[in-house]
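S.K.: could you work out the structure for the sequence below:
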Amino acid sequence: MAGIVLSGSCSSRLLLRDREAGSNGASLAQYNGLKAVDTMHLPSSRTPKLSCSGPKCRTIRAMASPTVSAPKRETDPKKRIVITGMGLVSVFGSDIDNFYNKLLEGESGITQIDKFDATNYSVRFAGQIRDFSSKGYIDGKNDRRLDDCWRYCLVAGRRALDEANLGSEALEKLDKTRIGVLVGTGMGGLTAFSNGVEALIQKGYKKITPFFIPYSITNMGSALLAIDTGLMGPNYSISTACATANYCFYAAANHIRRGEADIMVAGGTEAAVMPTGIGGFIACRALSQRNDEPKRASRPWDKDRDGFVMGEGCGVLVMESLDHAMQRGANIIAEYLGGAVTCDAHHMTDPRSDGLGVSSCISKSLEDAGVSPEEVNYVNAHATSTLAGDLAEVNAIKMVFKNTSEIKMNGTKSMIGHGLGAAGGLEAIATVKAITTGWLHPTINQDNLEPEVTIDTVPNVKKQHEVNVAISNSFGFGGHNSVVVFAPFKP
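M.R.: All right, here's what the predicted structure looks like:
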């Protein structure tokens, strides 16, 4: 049977091969209207020519771009957005410098799963977080009740605020109605949800914990962080699968630009390394099955890649107007220049054959940032290590950047796995650290590079590189595309 191409979450575009049916027996292609298709590659031309079948298919015309002047970056200090704090929970711990040093060393954080008994699972490894501690951030009683998704969010969010010198005493001196929280998640409180369903089935509805609903719904990360810190500005969550965190950064920035907030705490959190999460993606036939060598399983752009590796964690940025940051004497780490979100508007899981959604998202992000393609020299790629997704992203990048000789591109997921809704948050931090340190982490497990990948992927060994402008890509199920643009801060 032909391959099944899935787009979006977990891999911007997944090519799943028909493997032996598991206990559920049937192939994913039999459900939800998914159709078997051949591997699709993006055309080299910028003019899309879409060919498809089915009642929902429609032709997309590329409009000729009018002559425009050179892009201009934002100069209004009330609308310029800077990064003043970062916080994370990762497979390498919660210290940002240690996290990035591990990445620079090319160390893999992928290990055998021991959070639950995965002995009988066809995939038994992941980017599982170990030795996580919430001490000093969550009291013991609440800590025992919380889903890991929210525990990671509270710790990463509080650490980001601390780095931004926005601890409890500092916050008391600020207008908290102008500080918002926007931390999204792709899956939500998956353990809380699974435990609630199990209690219902085994013991009846009277045995469901009252925390079942609150700790399952996707907005609870933002809500709990605001409750904990007293932040009363814009507060909600976005859930666009693996594009989530970048969507949150983009939306948060626009709240500041519109004058609705001075500071936004934004990012993504996820904790899906548990039976339902692993089992569900096994059912999709999306995961690598390299059980004998898990540290070599995530291998973006390598010919021998066979799927992505599940990860988890949280990545949060404190985004602040330049004007407000300067008034309070904040330490400015880097600048957020802009971003964009688009939709393939094509299929729930299949990618567009013309790549218009991804390439237009990159182009729109540069337009929003006031940046020309020639200024970009670093891409933190979505790069999930899936057969179709890796090449689709590369081809879309080539459509936007005609000359890629000065561009370096790496895949953070090669070492930490795919954090789903948290991926963009963790990768934004890696992008900012590349800007501030002048070093790019490698893409590990680059043994047999696809010949179509002609961009420098920083294979296996870190490289020194002065970043001028960087973009970070994230894509999700439903055809959601998101790109954010960062640069060194220059007053």
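
S.K.: rest of the way, CA atoms for contacts and neighbours
M.R.: Noted.

S.K.: what ranges does the chain have for its helices?
M.R.: 96-104, 140-145, 148-163, 168-172, 190-203, 220-229, 244-257, 275-283, 322-327, 356-369, 387-400, 413-416, 423-437 (DSSP state H).

S.K.: gap between the fourth one and the chain center?
M.R.: For helix 168-172, the distance from its own C-alpha centre to the chain's C-alpha centre is 30 Å (Cα atoms, centre = their mean, to the nearest Å).

S.K.: to compare against the first, here's another:
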Amino acid sequence: MRRVVITGMGALTPIGNSVDAFWENALAGVSGAGPIKTFDTANFKTQFACELKDFNAEDHLDRKERKKYDMFTQYSLVAVDEAVKQADIDFENIDLDRVGVIWGSGNGGIQTFEEQLKEYHDGDGTPRFSPFFIPRILVDIAAGVISMKYGLCGINFAPVSACATSTTAIIEAFNYVRWNKADMIVAGGSESPIGAATIGGFNSLKALSTKNDDYATASRPFDIDRDGFVMGEGAGALIVEELEHAKKRGATILAEIVGGGMAADAYHLTGTHPEGLGAIKGMNLAIEEAGITADQVDYVNMHATSTPNGDISEIIALDAIFEKRKSLMVSGTKSMTGHLLGAAGAIEAILCAKSIMHQMVPPTINVENFIPECQDSYIFPVGKGVPAKVDYALSNTFGFGGHIAAVLLKRYEE
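M.R.: Presented below is the predicted three-dimensional model:
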């Protein structure tokens, strides 16, 4: 089976608009939360989120692109541009039929959908929908637009598995490359979900934190006082490439992908299995595929959304595999970025790759009192990143519908 590596990464997050800025702020324990600026939240239970900071689309895209594409697609183009530049790809000298795009989103163009329906509702009843309305809202359109920008004619599709989406995309890219169906794939996900419909809908589910007076510390995975997740937005991109193809063109190899596990809780519409059964399957599959044992995993970036039940079920799953091994490093980085929904897995895989590259582990922030399930187990860096031996890093993501995806990265060796 062919070996698969990561040769480029791009990130657009609430705590940094590039991979380096994202990594630096993650190690520093920066919170991306703030009052929502996208719409008037006066009547909403939750009035804050993790929005992008100092991001101007016009700095990256021309007017025609901004008109044609929803923000989730615009975010994808910005993140992919960074990844392509880091990977130093000369598209004129590789076989573009062997280069694909697997890019997902949980919600697609939900902002466009909301805006266009509101305009129709507030108008005189005459449908004046934009000719770009349909392509702007399609979940798969970002994958298509990325392929058009670079002329990539290989595998092209958009997986959708809610908050597991971009991890699913990475695993799919890993599989297609090692199966010799492609030599290189642009993989990841993007999300622009901060709007009235989404915030209101998640409020109705009682999924979001309502700590409006203390928004900077609202996302607090593993803490006794957690009350829900904080919405985030952005994108994460990875260039997934076959090892020999990467070496032939002189690419810098950042990390190796060695395992991917996908499973289902088959339990509840929005909740994880209380015993973490799906998570156990996903993590075990990734570890087994890598041909290692659980005691070789050095770091787990947990899904850890800061919901009362979700955090506990994931810890239970972790215990089933790692047996409270006190040398295992664990963190919940959504405490800083918020939950980027379909894009969460991609930015968290980037943190895992950076942890391997720099032998550092990012922290969980805002934890004051650990839940009993976390006590006397694992190493939970709090507040600031810490140096650590990281040869293998595992990233977990779970999505509404019971979707489970776990990807395992390894320090690259010849």
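
S.K.: rewinding a little: which of the helices of structure 1 sits most buried?
M.R.: Mean neighbour count (mean count of other Cα atoms under 10 Å) peaks for helix 413-416 among the helices of structure 1, with a mean of 30.

S.K.: run through who's touching that helix.
M.R.: By Cα atoms under 8 Å, 6 or more residues apart in numbering, the surrounding residues in contact with helix 413-416 of structure 1 are 90-91, 103, 106-110, 127, 295, 298-300, 311, 382-385, 443-445.

S.K.: in structure 2, what residues pair with that helix?
M.R.: The aligned range for helix 413-416 of structure 1 in structure 2 is 334-337, by TM-score structural alignment.

S.K.: how close does the matching stretch sit to structure 1?
M.R.: Average distance, stretch 334-337 of structure 2 versus aligned residues of structure 1 after superposition (mean Cα distance after the TM-score superposition for structure 1): 0.6 Å.

S.K.: pull the distance from that stretch to the chain's centre.
M.R.: 11 Å.

S.K.: aligned to Glu82 of structure 2, what sits in structure 1?
M.R.: When structure 1 is aligned by TM-score structural alignment, Glu82 of structure 2 is paired with Arg159.

S.K.: please report how far the residue mapped onto Arg296 of structure 1 from structure 2 lies from Glu368 of structure 2.
M.R.: Taking TM-score structural alignment, the alignment pairs Arg296 of structure 1 with Thr217 from structure 2. Separation of Thr217 of structure 2 from Glu368 of structure 2 (Cα to Cα, to the nearest Å): 10 Å.

S.K.: so how many other residues sit close to Asn403 of structure 1?
M.R.: By the criterion of other Cα atoms under 10 Å, Asn403 of structure 1 has 12 neighbours.

S.K.: got a list of what it touches?
M.R.: Glu374.

S.K.: 10 Å - rerun?
M.R.: Each residue near Asn403 of structure 1 by Cα atoms under 10 Å, 6 or more residues apart in numbering is listed here: 373-374, 455.

S.K.: and what of Gly268 of structure 1?
M.R.: Here Gly268 of structure 1 is in contact with 88, 149, 152-153, 156, 182-186, 221-222, 237-239, 242-249, 313-317, 419-426 (Cα under 10 Å, 6+ apart).

S.K.: so what corresponds to His173 of structure 1 in structure 2?
M.R.: Actually, residue 173 of structure 1 is Lys rather than His. By TM-score structural alignment, Lys173 of structure 1 lines up with Asn93.

S.K.: would you confirm that that match contacts Arg249?
M.R.: Yes - counting by Cα atoms under 10 Å, Asn93 of structure 2 does reach Arg249; the two are 9.1 Å apart.

S.K.: residues in contact with the residue nearest the centre of structure 2?
M.R.: The centroid of structure 2 falls nearest to Ala344 when counting by Cα atoms, centre = their mean (2.0 Å). The contact partners of Ala344 of structure 2, taken as Cα under 10 Å, 6+ apart, are 13, 105-106, 163-167, 188-191, 232-236, 303, 333-334, 337-338, 396-398.
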